[in-house]
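>>> Mind folding the following:
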Amino acid sequence: MDSSEAGFLLGAVPGMVFGLRNMLDQVRLILRAKKVVREHGERFAHVDDLSAMNGFAFKSSPLVQPTDGPAVREAKEMILARESKFLLNHLKALFFVFGGSAIGAFLGALSKLLSTHT
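Next up is the predicted model:
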């Protein structure tokens, strides 16, 4: 592996770590939401079914129903409150991956170029 390839991969690592951390924070939030619902003896179907949970994250307004119990409403509000931050952090992670990879590849190629000329 030459230095530009190593720079490319190393440059992508911070963005990937940031994205994984964002996903871990989302999982923790969902676990807290499940706990709130469970403590009140209610059921939150969107958290039990992963595909429904993904649908809730991207089409949230029609899924908050007036018939929801107080714990389910609180859980949905917890998730909705973090929705924009979650999506923004994923966009940042994407930017960090692409930007870091490009900068790392450039610096790797530059270091190889400089080392061959000295």
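>>> CA only for contacts and neighbour counts going forward, please
Noted.
>>> roughly how far apart are Leu80 and Pro62?
Per C-alpha to C-alpha, to the nearest Å, Leu80 is found 12 Å from Pro62.
>>> doesn't Ile79 make contact with Arg73?
No - at 10.0 Å, Arg73 does not count as touching Ile79 under the criterion of C-alpha atoms under 8 Å.
>>> need the longest helix for this structure.
helix 70-117 (DSSP state H).
>>> helices and strands around that helix, which ones?
Applying 3 or more C-alpha pairs under 8 Å, 6 or more residues apart in numbering; DSSP states H and E, one finds that helix 70-117 contacts helix 3-39, helix 50-58.
>>> how far away is Arg28 from Arg21?
Going from Arg28 to Arg21 by C-alpha to C-alpha gives 10 Å.
>>> Before we compare anything, build this one as well:
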Amino acid sequence: MDLGLFGFLVGGAPGFSYVLTTMFRVRQAQAEAQKVARQHGEFLDFDSSENQSYDFLLNPRNFIKPSDGPGVRRGKNLLLAIRDKMWKRLWIGVILMIVGMPVGIFAAAAYTQYFLTPH
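Coordinates of the predicted model:
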């Protein structure tokens, strides 16, 4: 593997792992929301509709529908409670990737220049 590619991947790895960890936490919160809805005898299937995902991510005022029961409302409120933190963590991960990848490439180039070339 080319050392520049290796630097690119290693530089982006912290941001990528941060994004993956965030998505794992969101998935756990979705499972908890479904559990809360089931405790009230209701069904919350977050993945059944594209509108729910869209509303959760980009239009939170429309995420809770008037037709939702109390269990689904509680579950959706749990999700809305983590939404802002989720977005902040995702942006931090993206910034880490944007900064880390060029830094990794530069570090690999500097390593090649100063340690692998004969002087």
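>>> TM-score them against each other, please.
Between these two chains, after superposing, the TM-score reads 0.88 (TM-score structural alignment, normalised by the length of structure 1); 117 aligned residues with a C-alpha RMSD of 1.7 Å.
>>> which one of Leu80 and Pro62 of structure 1 has more residues nearby?
Taking other C-alpha atoms under 10 Å, Leu80 of structure 1 and Pro62 do not tie; Leu80 has more neighbours (18 against 7).
>>> what's the matching residue for the more buried one over in structure 2?
Aligned by TM-score structural alignment, Leu80 of structure 1 pairs with Leu80 of structure 2.
>>> now Gly99 of structure 1
Taking TM-score structural alignment, Gly99 of structure 1 has Val99 as its aligned residue in structure 2.
>>> If you tally nearby residues, what's the number for its match?
Residues lying near Val99 of structure 2 (other C-alpha under 10 Å) number 14.
>>> Name the residues of stretch 46-57 of structure 1 that come out as buried.
46-47, 53, 56-57 (16 or more other C-alpha atoms under 10 Å).
>>> Farthest pair within those?
Farthest-apart pair in the buried residues of stretch 46-57 of structure 1 is Val47 and Ala57; separation 10.6 Å (C-alpha to C-alpha).
>>> And the counterpart of Gly11 of structure 1 in structure 2, how far from Asp45 of structure 2?
When structure 2 is aligned by TM-score structural alignment, Gly11 of structure 1 is paired with Gly11. Gly11 of structure 2 sits 37 Å away from Asp45 of structure 2, going by C-alpha to C-alpha.
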